[in-house]
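Engineer: turn this into a structure:
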Amino acid sequence: MRDAVAAVFREEYGRAVSILLRTTGDLGLAEDAVQEAFAVAAERWPADGLPEQPGAWIITTARRRAVDRFRREAARGPKEAEASLLRAGGTPEAGSDDDVFGDDRLKLLFACCHPALGMPARVALALRVLGGLTTAQIAAAFLVAEPTMGQRISRAKAKIRDAGIPFRIPGAAELPERLAGVLAVVYLIYNEGYSAGLGDPAERTGLCAEALRLARTMVLLAPEEPEAEGLLALILFSESRRAARSAAGGILVPLAEQDRGAWDREFMTEAQVLVRRCLVRGRLGPYQLQAAIQAVHSGARRPEETDWRRIVRLYGLLAEVAPGPVVELNRAVAVAEVEGPLAALAIVDGLDLGGYHVFHAVRADLLRRLGRADDAAQEYRSALRLAPGAGERALLSLRLAQLGQAKD
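Structural biologist: The predicted structure follows:
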């Protein structure tokens, strides 16, 4: 039953907060009420059984909790508070944003990505209230300390409350200034679901499906924005490999070792069409370039047919458009296939990513290929200590064991 509550949390948290925000107008109250509802569920469901409609149960319970809060704290009378909180939310006017998109979670996402907030705060807040991620999970995604992230989220909530930021999808003129933050949130929601599910496919279903749904909606909302198409393509490429990504016991299977016959060709074809369509517009952005890199991988029938020189060039463009150490780390992996592990190691050793498990895993692989087994083992242990997913840890443990066998 604990797993059932966790699954409902992953699938329903963002929607429940969105609905409560629509009826209360207070983000803090909405989030508190939903969290309290899940706490009640954790107590009652083991004895009472899983409700027929668990999401509806959570929303109803959260509304009651919000009514109780209003009765204690609001200056207005309890009857008025109750009438406000228990109404269904009204009928959208013809031609309104709701009429087309009918999506409370999308409106919550745009509210969190208001330009009054700094970009890091927008993304962090949306991950918290839409994705239901913990402060620790968000801090790990940003590679910052948990207390720092907690303060960032608290300040963002307060700014939304004090500025009266509206809960709605912006008009066409407002869309560009919020789009980058919204796309960044959708991408991080997907990545969090992907990471959580390495080794346990059930763990990733909710967040990954939500990110894919939001990405498709963003393409409808901004049909002329190539970055929206690029993000959708990037998610589709990743989803196309879901069945091939893990082996028995949940161990992660690296791209080069995957059964390419198990890739979802429908998703892959859709992604390839999107990549070709957005790239011809000539307004390159990070999501388009990352999707183009994945398109090169998907076009290779066998790992040895991968056009690594083209991938290196694409990473060079990505480093110009969106420079950063993680981009350089990924570029180094491609450089290793073209120029050898020594050239790649020179790039990796110049990066300040000591707290990132992938950095240590990449460095371990390069050191292994250079014959430096003891140094590689040390890096594998560092990666194993930092890796968040069970599937990744299983793979790193296997690599460490294989390294020891090779030495023997």
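Engineer: can we go C-alpha only for contacts and neighbour counts from here?
Structural biologist: Fine.
Engineer: same for the strand or helix carrying residue 277, what does it pack against?
Structural biologist: Secondary structure from DSSP states H and E places residue 277 in helix 265-279. Contact here means 3 or more Cα pairs under 8 Å, 6 or more residues apart in numbering; DSSP states H and E; on that basis helix 265-279 packs against helix 226-240, helix 286-298.
Engineer: pick the most buried one from these.
Structural biologist: Of the helices and strands packed on helix 265-279, the one with the most neighbours on average (mean count of other Cα atoms under 10 Å) is helix 226-240, at a mean of 26.
Engineer: count the neighbours of residue 44 for me.
Structural biologist: Per other Cα atoms under 10 Å, the neighbour tally for residue 44 reads 12.
Engineer: what does residue 224 give?
Structural biologist: Neighbours of residue 224 (other Cα under 10 Å): 12.
Engineer: next one: residue 315
Structural biologist: 27.
Engineer: likewise residue 164?
Structural biologist: 11.
Engineer: now residue 127: how far from residue 356?
Structural biologist: Spatial separation of residue 127 from residue 356 under the definition Cα to Cα, to the nearest Å is 20 Å.
Engineer: the two: which is more packed in?
Structural biologist: residue 127 (26 against 17).
Engineer: how about the more buried one, what does it touch?
Structural biologist: For residue 127, the contact set (Cα atoms under 8 Å, 6 or more residues apart in numbering) comprises 133, 138, 185, 188-189.
Engineer: let me know the closest of these to residue 388.
Structural biologist: The closest of the contacts of residue 127 to residue 388 turns out to be residue 138 (Cα to Cα; 12.4 Å).
Engineer: so what's the residue count around that closest one?
Structural biologist: For residue 138, using other Cα under 10 Å, the count is 25.
Engineer: checking the residue nearest to it when sequence neighbours are not counted next. Helix, strand or coil?
Structural biologist: Excluding its sequence neighbours, the residue lying closest to residue 138 (Cα to Cα, 6 or more residues apart in numbering) is residue 124, at 6.5 Å. Under DSSP: H, G, I helix; E, B strand; the rest coil, the three-state class of residue 124 is helix.
Engineer: to check against the first, give me the structure of this:
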Amino acid sequence: MLASLVGFLGDFDRAEEAAQEAFALAAQRWPEAGTPSNPGAWLTTTARNRAIDRIRRERTLAEKIHLLPATEAVMDEFDETVIKDERLELIFTCCHPALALDGQVALTLRALGGLQTADIARAFLVSEETMKRRLTRAKTKIKATGIPFAVPDAHRLPERLDAVLAVIYLIYNEGYSGRIDLGAEAISLGRVLAELMPDEPDVHGLLALMMIHHARRQARFSNDGEDLVLLEDQDRSLWDLDQISAGRAVLDRAIGLGGRGAYVVQAAIASLQTREQIDWPQVAELYRRLAELTGSLVVELNRAVAVAQAGDPAKALQAVDRLDLDGYLYFHSTRGELLRRLGRDAEARAAYLRALELAATTPERRFLTGRLEQL
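Structural biologist: The predicted model follows:
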């Protein structure tokens, strides 16, 4: 719906306002009048009409006349485009190369994933205020430069691929932290993207990564979602083995296409971690390769975890202590675990307490509280 409105109005803020008005009106009318036979068409048409009314009230109709249809539109009448999924269409629309990459990703997450500014800031490891400024800059540039809200031609899709992959990946990450429905949504987008760009190895790499991780979702939490369960403690009978197998097949496709990028490497790591006997030295080596590709401190942190799992927590702690990730929950929880393994309980307690301060979800808080109680 938002994708349609953005394309129709050419204005991001107007599209959001119109969508909100339509949903508010539906909340008032539908309980008494009943749900329309085509709710999507009703909402979209209502939002468009509300937007037109607002434009008329603001006396800008002359400037916007080319945007107004001769008759009311319904969902079934929308023009076909090279992109069949409107959610994915919105991603490509927002991921315009004239915008900074972080602005593209943040703006699309705000519109498509329903994520609040604080959620996006957490995904980027920045403050909420910093993310607000990024979003404002992106919207301002769109208005100032007249960036068109239109689907690019098929031959121009690859130049937006990095941002689109980043958006889908971050949407999935939000789902992976507990919002399972959002994780499934990201996988759905990944499948559509793989059909759209079948020869792009990173597309298949990302899809494989999400599928393999998502296959373990039922085992990641216990006690009705209240408790977080680490990989080594998960009940493997709860894993979706068919999806893991399907994810590995998608990974093979990515590798067969010559994929050596970050998403392909991450998918390979995820695949290794579902083996009966995990080869932690190999996982650590793949994380080293991934760190070279991304320059990410979080990847270095994950590499340290693999080193510890391979039997060297002291070396892992040395690597962790070189990282500047004070505002990152898992930096402190990892330090706490390594210090605990090394018998340095007082320091481990301090690290877990700092992690607890940063915990954003109930399972995270319960897990850290449990670790503190074990010391």
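Engineer: which one of the helices and strands packed on helix 265-279 of the first structure lies nearest to residue 51 of the first structure?
Structural biologist: Short answer: helix 226-240, nearest of these by Cα to Cα, at 30.4 Å.
Engineer: in the second structure, what stretch matches the closest one?
Structural biologist: Mapped onto the second structure using TM-score structural alignment, helix 226-240 of the first structure covers residues 201-215.
Engineer: that older thread, TSV for the helices and strands packed on helix 265-279 of the first structure, including distance to residue 346 of the first structure?
Structural biologist: Below are these laid out as TSV (distance: least, Cα to Cα, whole Å):
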stretch	distance to residue 346 of the first structure
helix 226-240	28
helix 286-298	22
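Engineer: residue 205 of the first structure: which of the ones you listed is closest?
Structural biologist: Counting by Cα to Cα, residue 205 of the first structure lies closest to helix 226-240 out of those; the figure is 10.6 Å.
Engineer: distance of residue 193 of the first structure from residue 238 of the first structure?
Structural biologist: From residue 193 of the first structure to residue 238 of the first structure the distance is 12 Å (Cα to Cα).
Engineer: do the same with residue 88 of the first structure
Structural biologist: Distance from residue 88 of the first structure to residue 238 of the first structure, by Cα to Cα: 37 Å.
Engineer: over to residue 306 of the first structure?
Structural biologist: Taking Cα to Cα, one finds residue 306 of the first structure at 17 Å from residue 238 of the first structure.
Engineer: one step back: test my guess that the residue nearest to residue 138 of the first structure contacts residue 153.
Structural biologist: Yes - counting by Cα atoms under 8 Å, residue 153 is a contact partner of residue 124 of the first structure at 6.4 Å.
Engineer: where's the residue positioned nearest the centre of the first structure, which helix or strand?
Structural biologist: In the first structure, the centroid-proximal residue (Cα atoms, centre = their mean) is residue 189; its distance is 2.0 Å. Here residue 189 of the first structure sits within helix 175-196, counting by DSSP H and E.
Engineer: ok, residues contacting that helix?
Structural biologist: So helix 175-196 of the first structure is contacted by 109-110, 113-115, 119, 122-124, 126-127, 131, 141, 203-212, 214-215, 228, 231, 235, 388-389 (Cα under 8 Å, 6+ apart).
Engineer: about what we covered before: quick one: distance of the match of helix 226-240 of the first structure to the chain centre.
Structural biologist: 13 Å (Cα atoms, centre = their mean, to the nearest Å).
Engineer: equivalent analysis for stretch 140-154 of the second structure, please.
Structural biologist: 22 Å.
Engineer: list the buried residues for it?
Structural biologist: Neighbour counts over stretch 140-154 of the second structure (16 or more other Cα atoms under 10 Å) mark 142, 147-152 as buried.
Engineer: ok, stretch 296-310 of the second structure next?
Structural biologist: Buried residues in stretch 296-310 of the second structure (16+ other Cα under 10 Å): 297-310.
Engineer: from those, which is closest to residue 199 of the second structure?
Structural biologist: Out of those, the member with the shortest distance to residue 199 of the second structure (by Cα to Cα) is residue 299, at 26.9 Å.
Engineer: what's the closest non-adjacent residue to the aligned partner of that closest one in the first structure?
Structural biologist: Alignment note (TM-score structural alignment): residue 299 of the second structure maps to residue 327 of the first structure. Nearest non-adjacent residue to residue 327 of the first structure, counting by Cα to Cα, 6+ apart: residue 319, 6.3 Å away.
Engineer: which residues does the helix or strand hosting that neighbour contact?
Structural biologist: Using DSSP H and E, residue 319 of the first structure falls within helix 308-321. Contacts with helix 308-321 of the first structure, where a contact means Cα under 8 Å, 6+ apart, come from 284-286, 289-290, 292-293, 296, 327-328, 330-331, 334-335, 337-338.
Engineer: re the thing from before, count of residues packed around the residue nearest to residue 138 of the first structure?
Structural biologist: Neighbours of residue 124 of the first structure (other Cα under 10 Å): 28.
Engineer: ok, it - contacts?
Structural biologist: By Cα under 8 Å, 6+ apart, the neighbours of residue 124 of the first structure are 138, 149, 152-153, 185.
Engineer: report the separation between the counterpart of it in the second structure and residue 86 of the second structure.
Structural biologist: In the second structure, residue 124 of the first structure lines up with residue 106, judged by TM-score structural alignment. Distance from residue 106 of the second structure to residue 86 of the second structure, counting by Cα to Cα: 18 Å.
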